[in-house]
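Student: Sequence first, predicted model second:
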Amino acid sequence: MESFTPSTDPIGQSVALSALLALVPLLVFFLLLAFAKTKAYVAGACALLAALVIAVVGFGMPAGLALLSATQGAAFGLFPVVWIIVMAVWLYEVTVRSGRFEDLRRVFDAVGGGDLRVQAILVAFCFGGLLEALAGFGAPVAITVTMLLALGIAPVRAATAVLIANTAPVAFGALAIPITTAANLTSYSGEELAAVVGRQTPLLAFVIPVILLFILDGRRGVRDCWPVALFTGVVFSVVQFLCSNYFSYELTDIVSSLVAMVAAVGFLRFWHPSGGHEAARRMEGELATARAGGWTSAGGGETDIGSAATDTAQDRLTPSRAWMALFPYILVILIFGIVNLWTLGIDIPAALAKTSIEIPWPWLHEALLDANGQPQSSTVYNFEWLISPGTLLLISGLIVAVVYSRFDDGGRYRLTVGGAVQEIWLTAKRLRSAALTIVLVLALAYVMNFSGQTISIGTWLAATGAFFAFLSPVLGWIGTAVTGSDTSANALFAKLQETAGAAAGLDPKLMVAANTGGGVMGKLISPQNLAIAAAAVNMSGQESVLFRKVFGWSVGLLLVLCVIVFLQSTPVLGWMIP
C-alpha cells in the first residue's frame, strides 16, 4: 500500500487554509450537536464522513489509509473506552440490585451534614478526583454520575456537575500520565512540567466546588453553602500546588482529593449549611418532573431522597451496613492503587504492564510515516486487556457480587453472582447507542490526527508570535475536545508547543504546560465524555443537551486560563514560573 506522510500545508501550501479546512469536521459535529440537535452518533457519523473526505481530497491521504485510521480509532473506542463505561455503570447496577446503594446514600447524608448539595460536592469533586487520579479515561464520570443519581440529583444536573467537577484533577489524572507523556516528547522532565502546571490549574480548581453549587441549586445553593465549597476548593488547590512542586507529581490528585475530603468533613464539624431541607424538596421536585417526562434511571429504579428523614429503626444505618455500602468504592481504590502504585517487594505496575499486547495496525503501521520516513508509534494499538480500568472494574464488581451474595444480612439484601453477571449484558444493551457514538468519535479523532488535520490546526495557531502565549491553551483545548484525552492532546501538541514557544521568544516550558491546562477545559466538551455522562444517566442520544449546558463553562474557564498563561509570559506574573 502507498505510504503517506502528513503535511501541515497541503492546501495551496498555506497552513491557514489547510487549518480552516481541517476545522470543518469539528464544526460539523458541534453544529449538528448544539443547533440541529441531532443524535450524537448521527453527528459523529457526519463529522467522520467529512474528515474522511477532507483527508483524502484535501490532505492527500490514500483512501485505504484513511479508512484504516478510522478502524484503529473505532477499535480504541470499543476497548478500552466503551469497556470502561459498561463496567463502571455495571458496578453501579450491582450495588443497586443488591439494595446497598440506599445505605450509601445514608452514608453521604451523614458525612455531608444532611445537605444534598454538600454530599454532591464530596462525591463529584473529591471522590471523583480520586477516581480520576487512579483510573481516568471516563471511569470517574461514569461512576460518580450514577452516585449523584442515587443521591437524588436530577439527571441533567448530575451529569453537568460531574463533567465540570472532572476538570479539576484532569491535568494530573491517571497518575499524571498527561504530564509524563508531554515530558517524553519534549526536552523537559515530568517534574519540571508538573511544577508549572501546578502553578496554573490550581488557580481555577479552587472555584470549581462553588461552580458546582451554582449548577446544583443556583444562587441559593451558593448563598447557603459557599463557605464549605470554597474551603474544599482552596484546600484541594493548595495541596495540588504543593504536591506537584515539592512531593510526587504522579500522586498529586490522590493526595489532593483525600486531603480535601477530610478537610471538608472536618469543616462540617464546626459549620453547618443552611436551607438543606428546602433544597432537598426542590431537587426532589425536579427529579419527579424528569420522571414524569419519561426519564428513568439506567437500572429503571427510583430514588427517594426524602427517605433519610423517615427511616425506621430497622432502616437506621449501622457501622457494618455503612462499611458494606462503601465497600465497592473502597475496593476500587484499593485495586487501582495496587495496580498503579505497588512497588514494595514486587513491582506490580511493571509486571502487569508486560501483559499488554502491542499490535501494529495492519497495513497502516508500515504506510503512515513521520517526517523522517519512520513508522509512527501512534499506529501501534496497545491492547491492555488486564490493566485496563474496565477490566479492573470488572474484577472489582465480581468480588463485590461474591461478598454481597454471602453477606446478605439475613436476606435483607438479595444478590446472586449469576444475577450480577447477567446484568453485564443488560447494561451493555442499554448503552449501545452511547457505544456507537464513542466509536464514531474516536474514529473521527484518529482520521484527523493521522491525516495531519489536527496538527495543521495547531501549527496555524502557533504562528501568531507573542500572542501565542494567549492561544497556547487553546491548542490543548482543541486536542482534548477532539480526542477526549489530555494525554492525547499532549501527544499531539507538546513538541509543537515547545518549538513554537522557542520561535516566538516565549518560555517553551510554559507553553507545554499550558497545553496540558487547556486540555483540562476541553474535557468538558469532549464528545467522548459527553457520551459517557449521557449514557450513565440513561440519556443516550441527548448529548446535545449536556453540550449546551457545559459549553459556556468550558469556554469561560479556558479564557481565564489563557489570560493567566499570557500574564505568566510577561513580567506581570512571570515571577510565578520556576
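Tutor: Now that the structure is in, tell me what you want to look at. Numbers count the residues shown, from 1 in each chain.
Student: contacts and neighbour counts: CA atoms only from here.
Tutor: Will do.
Student: so how far is Ala171 from the closest residue to Gly233 other than its chain neighbours?
Tutor: Nearest residue to Gly233 in three dimensions, chain neighbours excluded: Phe206, at 3.9 Å (Cα to Cα, 6 or more residues apart in numbering). Counting by Cα to Cα, to the nearest Å, the gap from Phe206 to Ala171 is 14 Å.
Student: Just confirm Phe267 contacts Val228, I think it does.
Tutor: Yes. Using Cα atoms under 8 Å, Phe267 makes contact with Val228 at a distance of 6.8 Å.
Student: the more surrounded of Phe206 and Ala171?
Tutor: Taking neighbours as other Cα atoms under 10 Å, Phe206 and Ala171 compare with Ala171 leading, 30 against 21.
Student: what secondary structure does that one sit in?
Tutor: Under DSSP: H, G, I helix; E, B strand; the rest coil, the three-state class of Ala171 is helix.
Student: That one touches Ala182, doesn't it?
Tutor: No. Counting by Cα under 8 Å, Ala182 is not a contact partner of Ala171; they are 11.2 Å apart.
Student: Distance of Pro328 relative to Arg100?
Tutor: Taken as Cα to Cα, the span from Pro328 to Arg100 is 10 Å.
Student: Comparison target, given below:
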Amino acid sequence: MNIDPLGSIGLSAFVAAIPIFFLFIALAGLKMKGHIAATIATSLAVLIAIFFYGMPTQYALAATFQGALFGLFPVCWIVITALFIYNMSVATGQFEVIKNSLASITDDRRMQALLIAFSFGAFIEGAAGFGTPVAMTCAMLVGLGFNPLYAAGICLLANTAPVAYGAIGLPVIVGAAVSGVDEMALSQMVGRTLPFLSCLVPLYLTVLMSGWKKGLEVWPACFVSGGSFAIAQFWSSNYLGPMLPDIIAALFSIVCTVAFLKFWSPKETWRFPNEPKSEGKAQLMYTGGQVFRAWAPFIILSLFVAVWGIKPAKAALEHIFFYKWTNPYLHNMVINYLGKQVPAVYNFNFLSAAGTAILFAWFFSIPVMGASMQTALKAAGGTFKQLKWPIYTIATILGFAFIMNFSGAAITLGTAFAASGSAFPFFAAFIGWLGVFMTGSDTSANAIFGKLQYVTAEKIGIDPVITMSANTCGGVCGKMISPQSISVATAATGMVGREGDIFRFTVIHSIILATLIGIMHYLWAYVFPWMVPAYEKIIAGAPKPVVDAAAAAAKKAATIQEGYMYIVGGIVLIFIVTIASRIAGAGPIKVAAGKDKAHFH
C-alpha cells in the first residue's frame, strides 16, 4: 500500500479526495440522485485505486464487492427489518394510537422532536446503532405528520451525541483496540467531551425547526432533555465504561422530559407552516392498555436489541451459527502502511446481527398488533419495494468505503491532516468526520484511523487519548452527511431521489459541530489538560501475558452458557410483554379509512 503515490502528500491527498469532492458537488450542487452519485463516486474511487495507487484490478473489484456485501448485511438488514415493524404498525392502525399518545403529552412539534429524534433515537442508537435509530425515528416523525425533509434532517442531526457509544459502545471499544489506547480512558475522554454537545443539540434542533425566536421559547425543555442526557452520559461513561451510556442517558432523558412536560408547556404550540393550527393538546382517545399495546412492538424491539447487544448473548448466538468467508481475491493481498497484511474476511453472523433481533421483534409484534399473517407479509413485501434504491445506494457507498480503505486513499487523506503539527488535535476531529462521511460508521472510522491518531499524537507530544477522542467525537458529526445515513433517512421518509436536499440541509451543521469538537480537543491538549483522564499507559513491546488454552476454552464455554441465560431471560420477559399487551390492550381500536378492520382483535 503506497499512501503517497505521487511523491507529494498534498497532491496525493487531492487525487484521493476526488471521489469525495464529487459526492459533495453531486449531492449539494447538482442535486443528483443518491444511487447515481454513489455509483459514479465508487467508479472514480476504483479507477484512482487502479491507476494512481497501482492496485491490481482484481483486488480493487474484490474490495468493492466486499464493501457492497457488508452494505447488504448487516447494514441494509437493519433498515429493512426496522421498517417491517413501522410499516406493520401503520398497516394495522396501531401507529394512530402512538400518534395520539404523543399528541396527548404534547402536540408541539419541537417537543415531539426532542422525545423521539433525540431521546428515543439515542436509546435505539445505544442498543443497535448502524442506521437503526435514523430509520426508526424518521419513520415515526413522518407518521406523526412532520415535513419529511425536516424529519430526515432533524433525526440525522439528533443522531450525533449518542453515536460514539452506539451499538453497546462499539466505536469506543474498537477505537481503543485498534489504536492501543486504554478503553476506559477513551470512554472517559469521550464522555467529558460529548456532554457539551448533548446539552447543545436539543436547542439546536428546535432553533433549526422553528427559528431563533420560537426555538428559544422552549429552552427550559431543551435544557431538561439535553441536560439530563448529558449528566447521565458523563456519569455512565466515566464510571461504568463505554457499553451503557446511551441506554442509561436516553432513558433518563425520556423520564425527565416527560415528567417536565407534565408541569410545563410552551406558551404557544408550534407546528410547521403548512400544517393546520393546533387546537391544543390532543385528548387521549385510548385506554392506557391500548396505548401500551401500540407501543409494545417498540418495547419488544428495544428488549431484543438490548439482549442481542450483550456480549455473552452475542457469543452464544454466534456459537449456534457463524459463517466466516475469506475473500480469496483480497485476503492478505494488501500490505498496509504499517507493513502488515490486511485481512479480507466477511462475517455472516446472521443470528447475532441487530437486524435479526429486530426481525424477531417483528415476529413477536404480529400478535401484539393483532395483524393477520397476510397483513404482516404484505407490509414486509411493501418494505422491500420501498427500499429498492436505498439498498442499492447503501451497498454502493460501502463499496466506495472499502476501496478507499484497501487502496490506501483513506490513509493518504489522514496523513495529509496529520501534517498540521501542533494544530493536529483540532484537525484530528476532521479525520474522524471524514472517516464517518466515507463509511457511515464511527466504528469504521476508528478502525481506519485509530493507529494513525495514536502515532501522530505521540510524534507531537500529546496524549493519544485526546486524538482518539477527537476522531471518535468528530466522527459523530460526520454521520449526518454520510451518504449511507442519508440513504437510510430517504428510505424511511419516502424521499428517495432527494438525497441532495437532505445533504444540503445537514452539511453546514455537520461542519459547525465538527469545528466545535476540534476546538474542544485543542483546548484539552494545550489549555485544559486536567480534562484528560489519568490512566496506566501500555508500554509498547511489553510481553503479553501467557494465555492457558484450557482456561480460555473453559471461559468461552462459561460465557456461552451465560449468554443462553440472557437470551432465555430476555425472551421470557418479551413473552410477558407480548401477553400483557394483548390483555391490557383488548378492545376495539378506531382504524383509519381503508384499513382492514378484520385484522384487529
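Tutor: Sure thing, it's come through. Predicted, not measured: the structure shown is a model, and the values here were computed from it.
Student: ok, back up a step: show me which of Phe267 and Val228 of the first structure is the more surrounded one.
Tutor: Val228 (23 against 15).
Student: The second structure: which residue goes with the more buried one?
Tutor: Val228 of the first structure maps onto Ala221 in the second structure, with residues paired by TM-score structural alignment.
Student: Doesn't that match belong to a helix?
Tutor: Yes. Under three-state DSSP, Ala221 of the second structure sits within a helix.
Student: which residues sit in contact with it?
Tutor: Residues in contact with Ala221 of the second structure (Cα atoms under 8 Å, 6 or more residues apart in numbering) are 111, 257, 260-261.
Student: can you check Ile208 of the first structure too?
Tutor: Contacts of Ile208 of the first structure (Cα under 8 Å, 6+ apart): 164-165, 168, 233.
Student: ok, longest helix in the second structure?
Tutor: helix 549-584 (DSSP state H).
Student: so it corresponds to what in the first structure?
Tutor: Going by TM-score structural alignment: helix 549-584 of the second structure matches no residues.
Student: Pull out the buried residues from that helix.
Tutor: For helix 549-584 of the second structure, the neighbour count (16 or more other Cα atoms under 10 Å) marks 557, 559-560, 562-564, 566-567, 570-571, 574, 577-578, 580-582 as buried.
Student: do stretch 454-465 of the second structure as well
Tutor: 454, 456-457, 460, 462-465.
Student: Leu557 of the first structure -> the second structure?
Tutor: Mapped onto the second structure by TM-score structural alignment, Leu557 of the first structure lines up with Leu513.
Student: So which residues of the stretch 151-300 of the second structure form helices?
Tutor: 166-179, 183-191, 194-217, 219-239, 245-263, 288-308 (DSSP state H, counting those that start in this stretch).
Student: what's the mean deviation for the shortest one versus the first structure?
Tutor: Averaged over the aligned pairs, helix 183-191 of the second structure sits 0.7 Å from the first structure after superposition, using mean Cα distance after the TM-score superposition for the first structure.
Student: How about the fourth one?
Tutor: Once superposed with the first structure, the aligned residues differ from helix 219-239 of the second structure by a mean of 1.1 Å; criterion: mean Cα distance after the TM-score superposition for the first structure.
Student: I'd assumed Gly121 of the second structure was in a strand, is it?
Tutor: No. If the criterion is three-state DSSP, then Gly121 of the second structure is helix and not within a strand.
Student: can you tell me how far the aligned residue in the first structure for it sits from Leu78 of the first structure?
Tutor: Matched to the first structure by TM-score structural alignment, Gly121 of the second structure sits across from Gly128. Note on Gly128 of the first structure: its distance to Leu78 of the first structure, by Cα to Cα, is 23 Å.
Student: Between these two, point out the one with more neighbours.
Tutor: Legend: neighbour count by other Cα under 10 Å for Gly128 of the first structure and Leu78, higher for Gly128 (27 against 19).
Student: these two touch, right, that one and Asn166?
Tutor: Yes. Between Gly128 of the first structure and Asn166 there is a contact under Cα under 8 Å: 6.8 Å.
Student: Mind listing the shared neighbours of these two?
Tutor: 140-141.
Student: one step back: drop anything exposed from the contacts of Ala221 of the second structure.
Tutor: For these, a burial check counting by 16+ other Cα under 10 Å picks out 111, 257.
Student: Next, count neighbours for the equivalent of Ala491 of the second structure over in the first structure.
Tutor: Following TM-score structural alignment, the counterpart assigned to Ala491 of the second structure within the first structure is Ala535. Residue crowding around Ala535 of the first structure was assessed by other Cα under 10 Å; the count is 28.
Student: pretty sure Ala535 of the first structure contacts Arg432?
Tutor: No. Ala535 of the first structure is beyond contact range of Arg432, at 9.0 Å (criterion: Cα under 8 Å).
Student: residues contacting the residue sitting nearest the centre point of the first structure?
Tutor: Centroid check for the first structure by Cα atoms, centre = their mean gives Gly138 as the closest residue, at 4.6 Å. By Cα under 8 Å, 6+ apart, the contact list for Gly138 of the first structure reads 81, 84-85, 529, 532.
Student: I'd like the residues you listed written out as TSV, with neighbour count, secondary structure and distance to Leu104 of the first structure added.
Tutor: Conversion of the contacts of Gly138 of the first structure to TSV gives the following (neighbours: other Cα atoms under 10 Å; DSSP: H, G, I helix; E, B strand; the rest coil; distance: Cα to Cα, whole Å):
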residue	neighbour count	secondary structure	distance to Leu104 of the first structure
Val81	26	helix	27
Ile84	27	helix	22
Ile85	32	helix	21
Asn529	26	helix	25
Ile532	35	helix	23
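Student: Can you tell me which of these is nearest Leu364 of the first structure?
Tutor: Nearest to Leu364 of the first structure among these is Val81, at 21.6 Å by Cα to Cα.
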